[in-house]
Structure formats: structure tokens, C-alpha cells
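Visitor: Following is a predicted model, sequence given first.
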Amino acid sequence: MRAVKAILLALLLGWAFAALADVAVPQLTGRVVDRSGTLSSSDVAALSQKLSDFEKRKGSQIAVLIVPTTDPETIDQFSIRVAEAWKIGRKKVDDGAILVVAKNDHHLRIEVGYGLEGALTDVTSRRIIDEVVTPKFRTGDFAGGISAGVERMMRVVDGEPLPVPSRSVNFGNLENIGPIIPVTLFASFIIGGILRTLLGQLLGSVATGSLIGVLALFFVGSVGVAVIVGFIGFFLAFIADLFPKSTGPSRGGSWSSGSSSGGWSSGSSSSDSGSFSGGGGSFGGGGASGSW
């Protein structure tokens, strides 16, 4: 009996420590919550007013959260927990978005509700981060970067497309290519075999490379990685007939990614007098993350 009690106590203590390790989601006290002391009171007031005017005109809600760190939790995990707790956006419309900045980690994320995923797509969110927000962050202009990022998010929700990318393509962080390689090999030989049978060697290989490139762009958000992986997919699919045939082609395939959790605490908060609350919107992990 003592052994059973000891085991139960150990499990309870383990669960308790795990709960304490989770990052505490800050209370939603306004459209702008700054737990890092980065923004001045005038910055918070101006940004909150801008977001309030947008909500009155459009109906959609956008909020900003700045924290010192999410370590050891990833910003992706932390942001979706914030979204689930705050419920930004109207209920059943799900038209909310949150810009989350982990200042000390040099990480940020745009978390997008279901109802805005058609406008603030993963690729669009990543472009806003890379082209609008992080260039200002790198110069230490956090207030300017956040304001510009929020402004561009509102304009995209209003229906204004992003400018055409400059001719100098940003190849992003090429270390992201590592996790894509196994998927590229699988798609090149398995899916490529099916497409070559249907379309012929050349067209089937081109279709395989294009499909792999699009998938890489969707999941990684880097044009450079998408181009490289797409070319690799085309090349492998094109030369696949040089290798011995297997007993038969298999169909389908999937892959996914995961992340971990952790915690932080303390810091001051800023708000617009506690008069703001989420409207009950739902989130499913749409958006994009970045760093500077």
C-alpha cells in the first residue's frame, strides 16, 4: 500500500512540476500587452487606438503581445496557447490575429484565426515578418517594427495585396532544408513514379519537382528552400528509371512537425484600461514565425 501511495505521490509531483514549467499566458488587459517594457505608454496608446479603430470599421480583432522569452517553449506553442486563451476575433467568424514577440529570444510569430487564413496566409504572414517587421527590429526600432507590421496586417485583411517581391530573392535560412530532404526523397521516387507513368518521363519529373517545391514553400516559407528542393525533386524523379524497380509503387504519404514546452514569468504589462476582450474566435495554428 505504501508503494502505491509513493507512486501516486511521485506522479502528482511530476504533473505539478510540468504545470509549473508551462509558460503562463498573460492576462488579456488590452489590445497591446507588453510584458517586457519595450513600448512607451504613448506607443501603446497610439497602437491600441489604431487597432480599436480597425475593429470598429472592419469587425476583425488584432492584438499584440510582447514577452521577454518563451524559453524553453517554442514561440509556436506559446502563441497558440495565447490564442486559445484570449480568443481574439468574433465567435464563429474567427477573424482574429495576434502578433507575438519574444524579445530576448529574437523570435516572433503572427498567429491567425480560421476566418482570416484566406487573407493572412502562411506565406503572407511570413512576408510581413521578413519584409516589414524584422528589418526594423534589427536596428532596434521595436515600436516602429510592431506598428508597421500591424499596419500591414490590417491592410491585408482589408484586401490590399502585398507589393510584388523585389527581384533579389530572399533565400531565407537554408538550414531549414534538412527536415525536407526525407520528404523530397520519398516524393521523388514514389509520387514521381506515378506522375511519370501518367505524364511521361519529362513532364512527370517537372510535375514532381513543382509539387515538391510548392509543398516546401508552404511548410517552410522560404522561396530559396522551395527552389532548391523542387530542383532536387525534379532531378531525382528524372533519373529514377536508372535505379532497379521495386515490387510496385506505394501510394500516399504524409509528414508533420512538432515542438516542445517550457516557461517564464514576471514583467510589466501595458493595456488600454482593461476594456478590451476577445470575441470568442478560434485558431488552428495558421500563420508564420520568424526571427531577427
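Guide: In hand now; what should we look at? Residues are numbered from 1 along each chain as shown.
Visitor: contacts and neighbour counts: CA atoms only from here.
Guide: Noted.
Visitor: Looking only at residue counts, what's the top strand in this structure?
Guide: In the chain, with assignment by DSSP state E, the single longest strand is strand 283-291.
Visitor: Pull out the buried positions in that one.
Guide: 283, 285-291 (16 or more other Cα atoms under 10 Å).
Visitor: again, but for stretch 95-108
Guide: Residues 95-103, 105, 107-108 are the ones in stretch 95-108 that count as buried (16+ other Cα under 10 Å).
Visitor: ok, then the element right after the helix or strand residue 82 falls within?
Guide: Assigned by DSSP states H and E, residue 82 falls within helix 75-86. Per DSSP H and E, helix 75-86 leads on to strand 96-102 as the next helix or strand towards the C-terminus.
Visitor: packing partners for that next one?
Guide: Using 3 or more Cα pairs under 8 Å, 6 or more residues apart in numbering; DSSP states H and E, the elements in contact with strand 96-102 are strand 61-67, helix 75-86, strand 107-113.
Visitor: dropping in the other structure now:
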Amino acid sequence: QIAVVTLSDLEGQDKAMVAYEIGEKWGVGREKHNNGIVILIKPKTARENGQVYIAVGYGLEGAIPDAIAKRIVDYVMIPHLRDGNDYYSAVNAALDKLMPLACGEVSEKREFDGEDAVALGAFVLFIFAVFIIVIILSSINGGSTNIGSGNKGHKLDLWDIIVLSNLFGNGGSSGGSWSGGSSGWGGSRGGGFGGGGFGGFGGGHFGGGGAGGSW
């Protein structure tokens, strides 16, 4: 499972910590394999540099070490981001590099019990099939799209979350599913990310793997 998130403002927080917290709170990746990835983008503005970070779940740290994540950020994503803030091309190019690495690691570690063996067979057939879920959030009626606490939560703009989950991101279901949910988020002291109504993630965990950059 890969979550691609853009935030208009990091509110002074470190991009790495924000990305890890999103991954933990949303549970990106399967709990059994911790194979989630979060790509966080904070767009460039007239007053601030753009920021990007790739957070890698525990189970993928061997397949996608920090040095590889850094190269993907610096040499694959940032050139597109510098070129007129081409977010689509930046994310697409990053996925081209990340998906084969991630899939290879999970395939090696997958346990071949009944359910997983069936999922693996379907996975091989549909390895490149990806659901793109666009969760549209608006700030109508105030506050409902803020991530965090009080007035200092991270405000999500319209179209600013894209969740990419492969066909088997939801517990190995061969039919796949669309992840969606409400835009209400619980606050936590210090402006952290609270749990929300998004479904389709598998309870994965993050422990500090990944790398980022700016432009």
C-alpha cells in the first residue's frame, strides 16, 4: 500500500515526522508485513521551499534503504517538481521505482498459507494494477478538514490526498476495494495527526526508514 499525501503547510513540523505519523495513524501497509509507503509532498510557495519525503514501513526497509529512497527523491522526483511543480510526473516516476522494489521484498517474505497463496497468485497476474482513490476534502463549514488540534491543525486542500493501493492492499482481497472515508479527524496534543475515517489500510507500522529533500 502506498499513500501519496500533499499538505499545504507543515506548521513548522519536520516533514519526516509528519510522514511517519501519517503512516502510523492510517496504518498504511499490511500489519503482517509492514509494507507501507507514504510519499509526502508540501508544495513550494512564494515564501517557502517545497518539501518531499518518502517514509518506508518496517518491512520494506531492507528493500528500500534510506540511500535508495534519497536517490529517488533527489534524482527522480525533484527534477519534475522543479519543472513547473509537475506533481503527477514526480509521483508516477517515483512509483515506477518503488513498486518493483516493494513487491520483490514482500514476495520473498510472504508466508504461503492458504489465503496468502491465493492472494499471491492473483497478485502476480495483476501486479501493475493500481487503484487510484482521490479523496476530495473541502473546508466548507470550517475545521472538518483540519488534521490536528485546534486552529493549528494541518488543513487539507481540495484534491490534496491521493491514496494508491494495489488490488490486494485490503487484506489480500482478490477483488480489491476503494479506500474512502470521512474528512473528520481527531486532534492530539501538539498538533499531531489523529485517526480518521479512511479505510482500506492494513495496520502497517513505520520506524524511521526513508529520506526526503526540498526544492
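Guide: In hand now; what should we look at? Predicted model only: the values in this text are computed from it and were never measured.
Visitor: ok, back up a step: farthest pair within the buried residues of stretch 95-108 of structure 1?
Guide: Largest separation among these by Cα to Cα: 95 and 105, giving 27.9 Å.
Visitor: Quick one: map residue 119 of structure 1 onto structure 2.
Guide: Using TM-score structural alignment as the criterion, residue 119 of structure 1 maps onto residue 63 of structure 2.
Visitor: show me the contacts for that match.
Guide: Residues in contact with residue 63 of structure 2 (Cα atoms under 8 Å, 6 or more residues apart in numbering) are 101-102, 104-105.
Visitor: Does it belong to a helix, a strand or coil?
Guide: coil (DSSP: H, G, I helix; E, B strand; the rest coil).
Visitor: Kindly report the same for residue 264 of structure 1.
Guide: Residue 264 of structure 1 - assigned by three-state DSSP - is coil.
Visitor: Tell me which residue of structure 2 lines up with it.
Guide: Alignment note (TM-score structural alignment): residue 264 of structure 1 maps to residue 154 of structure 2.
Visitor: Which residue, other than its chain neighbours, is closest to its match?
Guide: residue 147 (4.7 Å; Cα to Cα, 6 or more residues apart in numbering).
Visitor: about what we covered before: shouldn't the match of residue 264 of structure 1 be in contact with residue 13?
Guide: No. Checked against Cα atoms under 8 Å, the pair residue 154 of structure 2 and residue 13 is beyond contact range at 10.2 Å.
Visitor: Neighbour count: these two, which is higher?
Guide: residue 154 (21 against 11; other Cα atoms under 10 Å).
Visitor: measure the more buried one to residue 81 of structure 2 for me?
Guide: 22 Å (Cα to Cα, to the nearest Å).
Visitor: What of residue 7 of structure 2?
Guide: 15 Å.
Visitor: which of the contacts of residue 63 of structure 2 count as buried?
Guide: Applying 16+ other Cα under 10 Å to the contacts of residue 63 of structure 2 flags 102, 105 as buried.
Visitor: Can you show me which of the contacts of residue 63 of structure 2 carry over to structure 1?
Guide: Retained in structure 1 by both residues aligned by TM-score structural alignment, their matches' Cα atoms under 8 Å are the following of the contacts of residue 63 of structure 2: 101-102, 104.
Visitor: ok, the residues you listed vs residue 120 of structure 2, which is closest?
Guide: residue 104 (11.9 Å).
Visitor: Quick check: residue 55 of structure 2 touching residue 34?
Guide: No. Counting by Cα under 8 Å, residue 55 of structure 2 sits too far from residue 34 to count as a contact (11.9 Å).
Visitor: Looking only at neighbour counts, state which of those two leads.
Guide: residue 55 (33 against 24).
Visitor: need the contact list for the more buried one.
Guide: 16, 19-20, 23, 37-40, 206, 208-211.
Visitor: Recalculate using a threshold of 7 Å.
Guide: 19-20, 37-39, 209-211 (Cα atoms under 7 Å, 6 or more residues apart in numbering).
Visitor: and which of the residues you listed is nearest residue 202 of structure 2?
Guide: Nearest to residue 202 of structure 2 among the contacts of residue 55 of structure 2, with distances taken as Cα to Cα, is residue 37, at 12.1 Å.
Visitor: what does that closest one align to in structure 1?
Guide: Under TM-score structural alignment, residue 37 of structure 2 pairs with residue 97 in structure 1.
Visitor: Surely its match touches residue 62?
Guide: Yes. Here residue 97 of structure 1 reaches residue 62: they are 4.8 Å apart, a contact under Cα atoms under 7 Å.
Visitor: what sits in contact with each of those two?
Guide: Counting by Cα under 7 Å, 6+ apart, nothing touches both residue 97 of structure 1 and residue 62.
Visitor: returning to what we had before: on average, how far is the longest strand of structure 1 from the matching bit in structure 2?
Guide: Strand 283-291 of structure 1, aligned to structure 2 and superposed, deviates on average by 0.7 Å (mean Cα distance after the TM-score superposition for structure 1).
Visitor: Which stretch of structure 2 lines up against that strand?
Guide: Counting by TM-score structural alignment, strand 283-291 of structure 1 corresponds to 206-214 in structure 2.
Visitor: Check stretch 206-214 of structure 1 too.
Guide: Going by TM-score structural alignment: stretch 206-214 of structure 1 matches no residues.
Visitor: List the buried residues for that stretch?
Guide: Applying 16+ other Cα under 10 Å to stretch 206-214 of structure 1 flags 206-214 as buried.
Visitor: Look at residue 3 of structure 2 and say how many residues are nearby.
Guide: 25.
Visitor: give the contact list for it.
Guide: Neighbours of residue 3 of structure 2 in contact, by Cα under 7 Å, 6+ apart: 37-39, 162-164.
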